[in-house]
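> Model the structure of this input:
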Amino acid sequence: MLNLSKNNIPNSVKDSSDTFLQELVSTPKGTHILKRWLLGFFIIFIITLFLPWQQNINGKGMLTALNPAERPQNIQNVIAGRIEKWNVTEGQLVKKGDTLVVLSELKDDYFDPQLPARLSEQMQAKKTALENYQAKADALQKQQEALMKNWELSLEKARNKVKQNRSKVNADSVDVQAEQWQVKVAQDRLQRGVSQERQGIVSLNEMETRRLKVQETQNKLNSVQNKLAISRQELINSQIELNAVNADYAEKIAKARSDRSTALAAFSDGQSELSKLLNKQASVDIRRGFYIVRAPQDGYVVKALKAGIGETLKETESICTLQPINPNLAVELYVKAMDVPLIQEGRIARLEFEGWPAIQFSGWPSVSVGTFAGKVKVIDMIDSKNGEYRLLITPENGNWPKQLRMGSGVYGWIMLDNVPVWYELWRQLNAFPPSLKAAPEEGEKSKKEK
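The predicted structure follows:
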């Protein structure tokens, strides 16, 4: 620099100004550090993109029991009644058959305390009536058999009488013919005697004798003809009597059969009424057993749905809730319909329970803290709610906390196959479903179960 000016700048000033300019132009040390950090983060990000990521399907649900009999159940009364006594308190452990509530009757048909005894008396009376009906039917059956035998005998007797009368008619007819012949002979002799009397061959006395003979034979013919008419009338009467026997006994037998049918009908009605009485007595005995509501299995009384003494209940109305003891826990998890085809039985799931501290890395289950393993046990064949499908997940190796309670909320992940992180990011950005290469093999399932 040329020193043309008289006012020269001191060297100290020069040095300080140069240092200031250099500081303005030079890069700060913090920037270098920031660059190194950014470069490090970039390298880590690139490396992370190629790390393996386990795809998963998430869902929400709650704790339940695998066996429906071990899930919370409402204890219901079978009959309408009035609460007389509570034998349990909420939270109490009860055994199967323990008395929970004592009820009293509400229907006036069952108010009578002696109702079973009175039903027994009615049944005994009905049994006696049935025995009488049976005896009457048996007597009418014997009467009918006796009438049948008498009918046969009476018919045989009437037929014999008809035969006798027919024979008598035949005999009388022969007698009439014989007498008619005698009359003709007598008349012929009389006519010959008339001509002979004119010739003087026959005497007048002989003629009188012949006339008397004609009169006698004519009278005898009339008598025989009357006898034939009587025989014919007796034959007709015997035939009428034969028909009357048929009609009379047919009427008597029909009446006996009708009376027996009436007795058997009354017997059947009595049996029906006796069956109704037996049914009613059994129903009364069973109904009296329903006055005491018992625990169907071991468990805890969770909540009383009816309180107080004297409160009335309808049929099948819930009284309290019972939680069975030591249920086999399972998670009831709901997933979207589009994810169901990707899930098979035996898939491993990671579960996070409400109230249980956890840090979950869904793609890296090995570094998760506070989550628990499960296995898909059941996949419903139909949707449950809002188009979602229900899964039942059971413990894997039985490592779930003992403090878990039914109904607790659960957030779960069904673990699928491993893919690079970059692929998972690309899939999420494009809203593609997870990829599925293969379902768990049976050999792997059995090894895991062992």
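
> contacts, neighbours, all on C-alpha from now
OK.

> give the contact list for residue 331.
61-65, 391-394, 410 (Cα atoms under 8 Å, 6 or more residues apart in numbering).

> quick one: which of the residues you listed is nearest residue 42?
Top of the list for closeness to residue 42, among the contacts of residue 331 and by Cα to Cα, is residue 410 at 36.2 Å.

> Could you tell me which of the contacts of residue 331 are located in strands?
Among the contacts of residue 331, the subset assigned to strands under DSSP state E consists of 61-65, 391-394, 410.

> Scan these and report the most crowded one.
With neighbours taken as other Cα atoms under 10 Å, the top of the ones in strands among the contacts of residue 331 is residue 393, carrying 31 neighbours.

> Run a quick neighbour tally on residue 354.
Using other Cα under 10 Å, residue 354 is surrounded by 13 other residues.

> same deal with the one 3 residues further on?
The number of residues packed around residue 357, counting by other Cα under 10 Å, is 11.

> Same list (the contacts of residue 331) but as TSV, adding distance to residue 262.
What follows is those, written out as TSV (distance: Cα to Cα, whole Å):
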residue	distance to residue 262
61	70
62	69
63	68
64	64
65	63
391	67
392	66
393	69
394	69
410	74
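
> Of the residues you listed, just say which sits nearest to residue 421.
Distance ranking of those against residue 421, using Cα to Cα, places residue 410 first at 26.1 Å.

> hang on, isn't that closest one packed against residue 64?
No: between residue 410 and residue 64 there is no contact, the gap being 10.5 Å when judged by Cα atoms under 8 Å.

> structure for this one too, so we can compare:
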Amino acid sequence: MLNISKNKISNQVDLTKLKSGKEIFTKEYHKRFKKFLLFFSLLLLIILFLPWTQNVSSNGKVTTLKPNQRPQTLQSQIPGRIEEWFVQEGDLVKKGDTILRISEIKSDYFDTKLAERTDKQLNSKNLSAKAYTNKISALQKQIAAIQNERILKLQQAKNKLKQAHLKVKSDSIDLKAAEIKQNIAQTQLNRTLTLQKEGLKAVKDVEEKRAKLQELTAKLVSQENKFLSSKNDLINAQLSISSIQASYIDKLSKAESSLYTAQSDAYDTDVQVSKLETSLANYNKRSSLLYITAPQDGYINKTIKSGIGETFKEGEQLVNIMPANYDLAVEMYIQPIDLPLIHTGESVRVQFDGWPAMVFSGWPNVSYGTYGAKIVAIENFISSNGKYRVLIVPDSNDEPWPKAIRVGSGAKTIAMLENVPIWYELWRQLNSFPPNFYQPKNKNDNYKSKEDK
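Now for the predicted structure:
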């Protein structure tokens, strides 16, 4: 019925006595619903005040802690041709094990005895350098002998010059004495002539005096000749000194010229010896580069160049190797807005691809299948993907990471921040606010520990 009339049938008929009425009107559904709403409201209120750990989630991948533990490719420093392989993919190699042998493709190094021939050239040049050294020593001795001889010759010439000076002086004295005697004889002759005219002297006396005058005049002329001869000897002695000096200057100049030439040749030989030594060292080193060896213990992942007879350039990748011993780490990338919230030493939860996990990001203690980690490095420059790279390592106080993890596999990370109530986190999410900015209490301790390391 439409219940349009104002007359109610319930006043005339008791519906509760009917079977259907008993099922409908005797049960109080609203009371149960009120109790459910009240219980749910209290439970929701309690949940809103439960603690919630703010976090920054990101994706990453497994890597290694140290750069030398990461996969690497081996290159050849010289161009060559593959001759022989000693390993296959998947093999474990030790440090120094030979991986492959190559051969030269440049015509300058085809000679298999190139190093041996260069060594012979080096020995010959060393002998040549030794000969030049001996020649320099001989020329130095010759120059010293010439200098000593020049000193003696000059001393001898100076002595002769001194003797000539004394001889000139002696002859000049004798000449003066002869002149005096000749003057005396002339005076005596004049006096005798005067006395002979007066009849006091005989003609015989005059003749004796004239003869004596002639004798002394002859001696004077002879002494004058000696004096002039002594002067000539003095001039000759002076010329002899000049000649000796000129002669020995010429000898010394020639010897010194030969010495400088020998020294120049010796220096040039030393340069050639040095070049040959460098070439020999380069050839020996190049010979050792014909064998590509393992730089550390590891596994052969992939041969990039394969086959026999294939040529390659210097620096071209040949084979990929994965180090056998490494320390696992995970690199995660965070948004620039979250960078101030991340600090070294903070805890991070990690979920690895291939390991089942039930993650409750706000309650890390009840998350299943995640593993603990610590932040050890934060990149200071943004990466090409527009995010900052953060490196994390296993937490020694937590459960160890699975041993079957391989480098390069994927991972999801949850960086733990500040603990806040759930109602605050909901309010923050609805308003799109960033997590609370805070500084860890042990930030200075972290810096000190890094400096100590």
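
> Thought residue 295 was touching residue 96 of the second structure, still the case?
Yes: counting by Cα under 8 Å, residue 96 of the second structure touches residue 295, with 6.2 Å between them.

> The two: which has the busier surroundings?
When residue 96 of the second structure and residue 295 are compared on other Cα under 10 Å, the one with more neighbours turns out to be residue 295, at 16 against 12.

> so what's that one closest to, chain neighbours aside?
residue 95 (5.4 Å; Cα to Cα, 6 or more residues apart in numbering).

> Would you mind giving the secondary structure of the one you found?
State at residue 95 of the second structure, reduced to three classes by DSSP: H, G, I helix; E, B strand; the rest coil: coil.

> Give the burial count for residue 100 of the first structure, as a bare number.
19.

> Name the helix or strand for it, please.
Secondary-structure assignment from DSSP states H and E places residue 100 of the first structure in strand 99-105.

> by contact count, what packs against the helix ranked longest in the second structure?
If you go by DSSP state H, the second structure has its longest helix at helix 203-288. Here helix 203-288 of the second structure is seen to pack against helix 114-197 when contacts are counted using 3 or more Cα pairs under 8 Å, 6 or more residues apart in numbering; DSSP states H and E.

> Next, the angle from the helix it packs on to helix 203-288.
With axes from the mean of the first three to the mean of the last three Cα atoms, to 10 degrees applied, the angle from helix 114-197 of the second structure to helix 203-288 works out at 170 degrees.

> Distance from helix 114-197 of the second structure to the middle of the chain?
Relative to its chain's centre, helix 114-197 of the second structure lies at 63 Å (Cα atoms, centre = their mean, to the nearest Å).

> mean deviation (superposed) between it and the first structure, please.
Averaged over the aligned pairs, helix 114-197 of the second structure sits 2.0 Å from the first structure after superposition, using mean Cα distance after the TM-score superposition for the first structure.

> Tell me the one of the contacts of residue 331 of the first structure nearest residue 257 of the first structure?
Proximity of the contacts of residue 331 of the first structure to residue 257 of the first structure (Cα to Cα) peaks at residue 65, which lies at 68.4 Å.

> quick one, what contacts the closest residue to that closest one other than its chain neighbours?
What sits nearest to residue 65 of the first structure in space, not counting adjacent residues and going by Cα to Cα, 6+ apart, is residue 329, at 4.6 Å. Contacts for residue 329 of the first structure (Cα under 8 Å, 6+ apart) come out as 63-66, 394-395, 406.

> Give me the mean distance between the strand holding residue 100 of the first structure and the second structure.
Taking mean Cα distance after the TM-score superposition for the first structure, the mean distance separating strand 99-105 of the first structure from the aligned residues in the second structure is 1.2 Å.

> Summarise which helices and strands that strand is packed against.
Helices and strands touching strand 99-105 of the first structure, as assessed by 3+ Cα pairs under 8 Å, 6+ apart, comprise strand 81-86, strand 292-294.

> Alright, calling it a day.
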